[in-house]
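Student: A structural model of the following input is requested.
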Amino acid sequence: NIGTIMVGFAILMYGMDNMSAAVKPLADVPEFGNILMAFSNPLMGVLAGTLITAIIQSSSASVGILQALCTTGSVTYGLAIPIIMGQNIGTCITAIMSSVGANKNAKRAAAIHLYFNLIGTVVCLALFYGVNAFVHFDFLTEAVGPANIAVIHSIFNVFTTLLLLPFGDQLVKLAHATVGNHKKSGELQELEVPVLDERFLERPAFACEQAMEATKQMAELTREGFSMSVSLFDNFDEKKVARIRELEDIVDKYEDSVSSYLVKLSSRNLSDSDSRALSMMLHCIGDFERISDHSVSVMAAAEELHTKKIHFSEMGQQELEVFKKAVMEIVGLAFDSFVNDDLTTAQEVEPLEEVMDYINSQVKKRHVERLQKGNCTIEMGFILSDICTNFERVADHCSNIAVYLIQRHESEYDPHAYADVLRREDNKEFQQECDKYRRKYVLP
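Tutor: Coordinates of the predicted model:
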């Protein structure tokens, strides 16, 4: 690495030396002097520096060119200073181009970069030429050297940083005003799907980390939607209904974005650990998306109860309350284990899922008994069956998530075989965990 750095500097210095030697003859060319005179106007100098830097997309290269031209002795301070200011504006083109196709925050970052240099240039030029109007700096007509170019460039950036550092919040507000949310009146705020930059694919380990962060965001949005749908049974709210539908759409977008990215990443040279993580994410995003779908189904059941102004019997309500608490706990365990990569929490999911299968069958069985006694209606039975089925399937997906997480750290990746081993009768630890949850979630 040290050798590479030294070779890089050697090539840089060699290139600068060659460039300086190439432009030296220009000092004797009258036309060259005439061109430079055209940029004696400060505004033209700023424009020239901006355009040249934007075209070659490198302020370092454009500064190097200016330093090379200084060896002719024809470039004065008065000519160089505005060009240097323009070079700082032109370098923003790189950030602006990188933000194309990126999310709003990336565009705002590019906007802050642009505003930083624009404001710095305006303030510096205004102060400099304002003072010059009274003091009349004599050095403006003197030839500037390469080292002086570097000093001016550094002074500009240090001064601008000190000037704008206290106004960071104002720059953020300005960027938000420039790159707004474009939200229509009365429309719920849209959460952005992170754009996973394909340039990161050249660094598979980093790309895998970015994909994991996006998947964790997807998990949290899914959890929010499901928790909100279950809460509708106790407190129905039309705003929550709209939010649940919105979250389901966003989770779908996450699935499309992340899965496409992971497929592209899978063809790269991944470490064994990253390969396992990728496989886990591909499985889990499907489970998150399905849980989000079940959130909408649960919401629809709650909406039907509210619209028709019907409710379960007292015993049915108590049984459903036990089921709700169990499903919320398993969702919490599965999602916490995934987000925090917590194997201990993940191992608690499967025993609870086993108990929830039992709760599901018992709740349905008890409803049939009440139906036979005339204590309930067929219509309520359909709604209860939908709710129970959705809860049970959510539990299944939570089980998948936990098992995928555990198996990611195992030597062999076979989730189904792992689940079968857990459920063996001689697995006393698993049976003890199941007993714990049976005692916790006892139907009335």
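Student: Every contact and neighbour count from this point should use C-alpha atoms.
Tutor: OK.
Student: Check this protein and tell me which residue is nearest its centre.
Tutor: If you average the C-alpha coordinates of the chain and look for the closest C-alpha using CA atoms, centre = their mean, you land on Pro194, 4.2 Å from that point.
Student: State the three-state secondary structure for it.
Tutor: The three-state label for Pro194, taken from DSSP: H, G, I helix; E, B strand; the rest coil, comes out as coil.
Student: Ala242 versus that one, what's the distance?
Tutor: Pro194 sits 22 Å away from Ala242, taking CA to CA, to the nearest Å as the criterion.
Student: do the same with Thr389
Tutor: The gap separating Thr389 from Ala242 is 23 Å, by CA to CA.
Student: Neighbour count: the two, which is higher?
Tutor: A count of neighbours by other CA atoms under 10 Å puts Thr389 above the other of Thr389 and Ala242, at 19 against 12.
Student: List the contacts of the more buried one.
Tutor: Under the criterion of CA atoms under 8 Å, 6 or more residues apart in numbering, the contact partners of Thr389 comprise Asn360.
Student: Then it would be within a helix, right?
Tutor: Yes - for Thr389, which was evaluated using three-state DSSP, the result is membership in a helix.
Student: pretty sure Asp357 contacts Arg393?
Tutor: No - under the criterion of CA atoms under 8 Å, Asp357 makes no contact with Arg393, lying 9.4 Å away.
Student: Skipping adjacent residues, who's closest to Ser99 in space?
Tutor: Leaving aside its sequence neighbours, Ser99 sits nearest to Lys107 (CA to CA, 6 or more residues apart in numbering; 5.1 Å).
Student: what do you get for His397?
Tutor: If you skip the residues right next to it in sequence, His397 has Asp287 as its closest partner in space, 5.4 Å away by CA to CA, 6+ apart.
Student: Now show me the structure for the sequence below, then we'll compare the two:
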Amino acid sequence: MVPIILASIDWKSTIFAVVGGIGIFLFGINVMSDSLKKIAGSKLKLFVEKTTNTPFKGILVGILLTALIQSSAATSALVVGLVSAGLMTLPQAVGVIFGANIGTTTSSILISLNIGNYSLPIIFVGAILIFFVKRKKVQYFGRVLLGFGMLFFGLNLMGGALEELSTLPQFLNFLQSLGDKPLLGLLVGVLTTAVIQSSSATIGILQQIYSTGTMSLIGATSIVLGDNIGTTVTSVMAASGGSLSAKKTALVHVLFNTIGAILFFIFIKPYTNFIIWISTLLRIDYLNSKFTISLVHVFFNIGTVLILFWFVKQIVWLVNKIIPAKDDIISDDVILDKLLLKSAPDLALENAKKAIVDMGNVTKGMLEYAYRFSFENNEKAYKLAFQSEEILNSLDVKIHNYLVEIGSKDLNKRQMLRVAKDIDTITDLERIGDHLENIIEFFEERKTQKLELNQDAEQEFKHLFEIVRAQLENSLESYFTNNQQLAKAVEEQEFELNKLVKKYRNNHIMRIRDNNKENGTSYYVDILSNLERIGDHTHNIAENVLSEKFSHRVKAIK
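Tutor: Here you go, the predicted model:
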């Protein structure tokens, strides 16, 4: 009997239909998800930032966001980036991840809809909108329809082949054995999702198989539970080379899914009996057996959230214990997250802004260290100043490369202008560091040669330092908050600084002429010039706030 069945199957066509169907399904989901993110655009950042101040709100945001963009992985990447950029705390992230797990069940609900026969007309309408309509938003909507149609076309193609496979005794026996060996089903779910990197695809394939009537609900449920563990592999891999915050956020995802899967696996028989009761009550299994798998997925994630919601603080504590914070001064791994480049340009720009804030703080710190060494002879400040200079040089390169990567994306004019201004700003901050290094070296050389600084000259330098300190503070604050009043104040301070530099240079010349006791004449002039140049760079930063024009660097980015 077995040889007759084996001979009756066209293996080549069946295998091609299964793998081709999976490929079209995955491509369709990806196209649909990417297009939905494009439609949402920069509103994602504002939506997530403003509405996640409590875990409960975070759950709602996670549900809505994942249902909207049809990708829990994209939601997780978004959350990781927001935490890394300092725009979201870890407790807030926990809520969004909880919600994302509920939101991702909408994919299985969509798949359970019996609209496969309409997939080709949907693809046709999508193609018409893409190729014959000029408006970008409409084109993106066309891509959503194209992806949606391809998703169901792939499922139909795969479903027909799986029905043929289900006639094989070996395949049938394996599927039926999962009901008696749920642990095997759990492992199948974990491995399948880990390999194809899509929980939606695993659930979609499972729905097709279950609809053939060859698998028990216990076997199907065990695969769903394994799928929820396997899907965390994606976030772990994405965070493995990322920041500390990325790793912590990925660990939250792992803990949520794994704890939930273990709890439901322990009570798998009562749980499947509950699903059977619901399905019978609503006559779902008779009308659409695929939807039964959707119910398994939905109630698992809702149940896990209801259980773990009360332990958010404990989960955060456990995550911080497993991945303790490091005491690094500043690291590009901490402040830059490339996962955001794939999520939304506006979020990546916010991440870059946070990095520039940190770079600005390092610059302000270096100014203080330079002052303390120059006038207080503080050796510790000397070492810290040169450490700061190394960090500034490193951040300049890292942030510049990150901004160039953002600039290579499909940006609008406003976003492109933002990239150009950010590049200008980090360049100015790095140059300020260079001038502070020069000042420190000049003071060090004076002390090495035991050249005394005239008391009047020292007071003049201290006065200029105070003005430059205020300029730097105001220029950075104006840039980060887009405060035009502060930017104008920097312009006034720059005018005052230039007047004083000219005045003090003349004072220096007069002191030399009157008593010829001014030692190290060239050092005084060099220090004066470097302070003046620092003022120029703070003025450049403030000008970027007042200017709405593109920098010359924007062409270099493109």
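Student: need the contact list for the residue nearest to Ser99 of structure 1.
Tutor: In this structure, Lys107 of structure 1 makes contact with 96, 99-100, 179, judged by CA under 8 Å, 6+ apart.
Student: Counting only helices, which of those residues make the cut?
Tutor: Residues from the contacts of Lys107 of structure 1 lying in helices, with DSSP state H as the criterion: Ile96.
Student: Next, format the contacts of Lys107 of structure 1 as TSV and append distance to Leu282 of structure 1.
Tutor: As requested, the contacts of Lys107 of structure 1 are exported to TSV (distance: CA to CA, whole Å):
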residue	distance to Leu282 of structure 1
Ile96	32
Ser99	27
Val100	27
Val179	33
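Student: Can you select the buried ones among the contacts of Lys107 of structure 1 for me in ChimeraX?
Tutor: Of those, the buried ones go into a single ChimeraX selection, burial set by 16 or more other CA atoms under 10 Å:
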select :96,99,179
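Student: average gap between the longest helix that structure 1 contains and structure 2?
Tutor: Ranked by residue count, the top helix of structure 1 under DSSP H comes out as helix 272-308. Between helix 272-308 of structure 1 and its aligned partner residues in structure 2, the average distance after superposition works out to 3.9 Å, using mean CA distance after the TM-score superposition for structure 1.
Student: Trace Arg108 of structure 1 over to structure 2, please.
Tutor: In structure 2, the residue paired with Arg108 of structure 1 is Lys248, using TM-score structural alignment.
Student: ok, that match - how many residues close by?
Tutor: By other CA under 10 Å, the burial measure for Lys248 of structure 2, its neighbour count, is 25.
Student: Now it: closest residue in space that isn't a chain neighbour?
Tutor: Val319 (6.2 Å).
Student: Report the buried residues of the helix or strand hosting the one you found.
Tutor: With secondary structure defined by DSSP states H and E, Val319 of structure 2 is part of helix 312-322. For helix 312-322 of structure 2, a neighbour-count test (16+ other CA under 10 Å) marks 312, 315-316, 318-319 as buried.
Student: Can you lay out those residues as CSV showing distance to Asp410 of structure 2?
Tutor: CSV is the format used below for the buried residues of helix 312-322 of structure 2 (distance: CA to CA, whole Å):
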residue, distance to Asp410 of structure 2
Val312, 38
Ile315, 38
Val316, 36
Leu318, 40
Val319, 36
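Student: for those residues, which one is nearest Leu186 of structure 2?
Tutor: Within these, distances to Leu186 of structure 2 taken as CA to CA reach their minimum at Ile315, with 24.1 Å.
Student: Would you mind confirming that the residue nearest to the centre of structure 1 is in contact with Glu213?
Tutor: No - taking contacts as CA under 8 Å, Pro194 of structure 1 lies outside contact range of Glu213: 9.4 Å.
Student: about what we covered before: the residue nearest to His397 of structure 1: what's it in contact with?
Tutor: 397-398, 400-401.
Student: Reformat the residues you listed as JSON lines; add secondary structure and distance to Leu51 of structure 1.
Tutor: As requested, the contacts of Asp287 of structure 1 are exported to JSON lines (DSSP: H, G, I helix; E, B strand; the rest coil; distance: CA to CA, whole Å):
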{"residue": "His397", "secondary structure": "helix", "distance to Leu51 of structure 1": "56"}
{"residue": "Cys398", "secondary structure": "helix", "distance to Leu51 of structure 1": "56"}
{"residue": "Asn400", "secondary structure": "helix", "distance to Leu51 of structure 1": "56"}
{"residue": "Ile401", "secondary structure": "helix", "distance to Leu51 of structure 1": "53"}
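Student: Please consider this matter closed, and thank you.
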